[in-house]
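**Q** Have a look at this fold, sequence not included:
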């Protein structure tokens, strides 16, 4: 006997759950595994960077508060690196070559202006051969408030020893900053400097035997030593070195690990839904088989 439409045939009108193909599931699983592995690797890398940055900050803090040591001489220059030497407190004795001063664009807490980079011909025991170290004497403001004239052009010959008295400068050792800054390249021909590029400044000033670093003079050294004709009020302001290292690696690590966790959760949800779909499809198939058997019996 055939059942009337609408009686016992409701199940035949239900949408049968459909599962994904095996190929699609394998593709999803591979993509999820790759994404999870990549996120975990990136998170672990950021943890390692966090450890490195923390150690760097601790090391620099120790250096800037330590007693000053003699500035490295020529015998140490080839082995110097930012990791081993930068921000070390050093002192150096010699005579300033004020006529070869270079002004480098600067942006500080005091506003825009220039760093006053003056060569110092070393005379201490560590550099008795007359090697030269660039000294950042400090900051002067830009515009009419700037009180240092543009440096005179260097002569073709290396500058002779100056009659300027010997001075001792204390400050932080900084590594050269090649290329430029403020999204602009240094322009030695027009005396436009945007970074403290030691080699380029030395070349433009025709200096030889120049250290591969410069020294940021501290406030006491900057105020103690004046250029010829420079009053105490006109001296550059020293001690403005900013020692700050952004340390966001923990946030980055947590972000990558969170993405890995979300990937794992999404993969788990897809797998659970796939199991439910397959189970529902199996139950729907059994109901159809049972309805078919009942129909044949009737």
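**A** Sure thing, it's come through. Owing to the predicted nature of the structure, the values given are computational and were not obtained by experimental measurement. Numbering: from 1, shown residues only.
**Q** okay, CA-based contacts and neighbour counts for the rest of this
**A** Fine.
**Q** Check the offset of the longest helix along the chain from the chain's centre.
**A** As assigned by DSSP state H, the longest helix anywhere in the chain is helix 249-297. Put simply, helix 249-297 sits 44 Å off its chain's centre (Cα atoms, centre = their mean, to the nearest Å).
**Q** Comparison target below:
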């Protein structure tokens, strides 16, 4: 009797271990389907918000705060328009971040600058603005106080010396321009919040001016703005493929609805997990149905 009970217990444990991969892979496939549905709803929400006409930032803050208990989350992905003067001396750079320009991946940074009200009577609060992407050489000369068109020419000359793609693609002398930021400006942007960096992204070191990801509360503190100041990312049109680019290069609307994993990618992963689940289930049933092999008798 004891041997029979022990055999049943051993068989039960074997069944559990055989079907454990089946259940695990099926669960992962179901999780990917749910992630796909969640991602599709999120992107649809973003598109609907981004399709709305831009409104003055001060008006958007009043409307959304009155209709939601969390004004910051209600404002996210709203297109807004704000006016003011850039406080260039308090600019910070987030990166490095790569960007495709002229068919090549370039190393650079996002330029973030406070936008202050042009006058004391302005109803609009101070805003933290991500003005767009700039190449590494642009940052170097910006921090030195060199803000002339020769700055971007040096960037091109460096690329001509170090890369071959300029020689094959461009036969003339490339030119770039720096976006003028003196005086009052009007900015159209999208309200955003802090990033959620992965475990591989280093921590920010504000004391040393090292910023690897967008941490809105920390950035507001670093530039001296109130903690409830909004943060927006400037939007613009595609830089195109001509020979002239104005830095900083702002984001495009499509950048806000583009993620590393789109909904269809989750379906691909789900199909893979479900296939593995079916395969492991088949192998488990096949193993259970196999008749035990009888041991050979010893012959003298």
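**A** Right, received. Where do you want to start? Because the structure is predicted, anything quoted here is derived from the model rather than measured.
**Q** what's the longest helix of structure 1 packed up against?
**A** With contacts defined as 3 or more Cα pairs under 8 Å, 6 or more residues apart in numbering; DSSP states H and E, the packing partners of helix 249-297 of structure 1 are helix 10-13, helix 22-64.
**Q** Can you lay out those as TSV showing mean neighbour count and distance to residue 206 of structure 1?
**A** Listed next are these as TSV, based on neighbours: other Cα atoms under 10 Å; distance: least, Cα to Cα, whole Å:
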stretch	mean neighbour count	distance to residue 206 of structure 1
helix 10-13	11	92
helix 22-64	15	32
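**Q** Mind putting these into JSON lines with distance to residue 252 of structure 1?
**A** Converted to JSON lines, those look like this (distance: least, Cα to Cα, whole Å):
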{"stretch": "helix 10-13", "distance to residue 252 of structure 1": "52"}
{"stretch": "helix 22-64", "distance to residue 252 of structure 1": "6"}
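**Q** For the stretch 101-250 of structure 1, just list every one of the helices.
**A** Using DSSP state H, counting those that start in this stretch, the helices of the stretch 101-250 of structure 1 run over residues 198-204, 219-224, 249-297.
**Q** Buried residues, the first one. List them.
**A** Across helix 198-204 of structure 1, burial judged by 16 or more other Cα atoms under 10 Å covers 198, 199, 200, 201, 202, 204.
**Q** That one aligns to what range in structure 2?
**A** The alignment of helix 198-204 of structure 1 onto structure 2 (TM-score structural alignment) spans residues 216-222.
**Q** Which residues does that stretch contact?
**A** Here stretch 216-222 of structure 2 makes contact (Cα atoms under 8 Å, 6 or more residues apart in numbering) with 128, 193, 194, 206, 226, 227, 229, 231.
**Q** Return the residue of structure 1 aligned against the second one.
**A** To tie it back to what came earlier, the one meant is residue 193 of structure 2. By TM-score structural alignment, residue 193 of structure 2 lines up with residue 175.
**Q** related to what we said a few turns ago, let's have the helices of the stretch 101-250 of structure 1 in JSON lines, adding distance to residue 89 of structure 1.
**A** Supplementary listing: the helices of the stretch 101-250 of structure 1 in JSON lines, determined by distance: least, Cα to Cα, whole Å:
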{"stretch": "helix 198-204", "distance to residue 89 of structure 1": "19"}
{"stretch": "helix 219-224", "distance to residue 89 of structure 1": "13"}
{"stretch": "helix 249-297", "distance to residue 89 of structure 1": "28"}
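**Q** superposed on structure 1, where does the match of helix 198-204 of structure 1 end up, distance-wise?
**A** With mean Cα distance after the TM-score superposition for structure 1, stretch 216-222 of structure 2 departs from structure 1 by a mean of 1.8 Å once superposed.
**Q** still on that earlier bit, between the helices and strands packed on helix 249-297 of structure 1, which one is nearest to residue 285 of structure 1?
**A** Of all these, it is helix 10-13 that lies closest to residue 285 of structure 1, at 10.1 Å by Cα to Cα.
**Q** So which bit of structure 2 is that closest one matched to?
**A** By TM-score structural alignment, helix 10-13 of structure 1 lines up with nothing in structure 2.
**Q** Can you spell out which helices and strands pack onto that helix?
**A** Judged by 3+ Cα pairs under 8 Å, 6+ apart, helix 10-13 of structure 1 is in contact with helix 249-297.
**Q** picking up where we left off before, the match of residue 193 of structure 2 contacts residue 213, doesn't it?
**A** Yes: using Cα atoms under 8 Å, residue 175 of structure 1 and residue 213 qualify as a contacting pair, with a distance of 4.5 Å.
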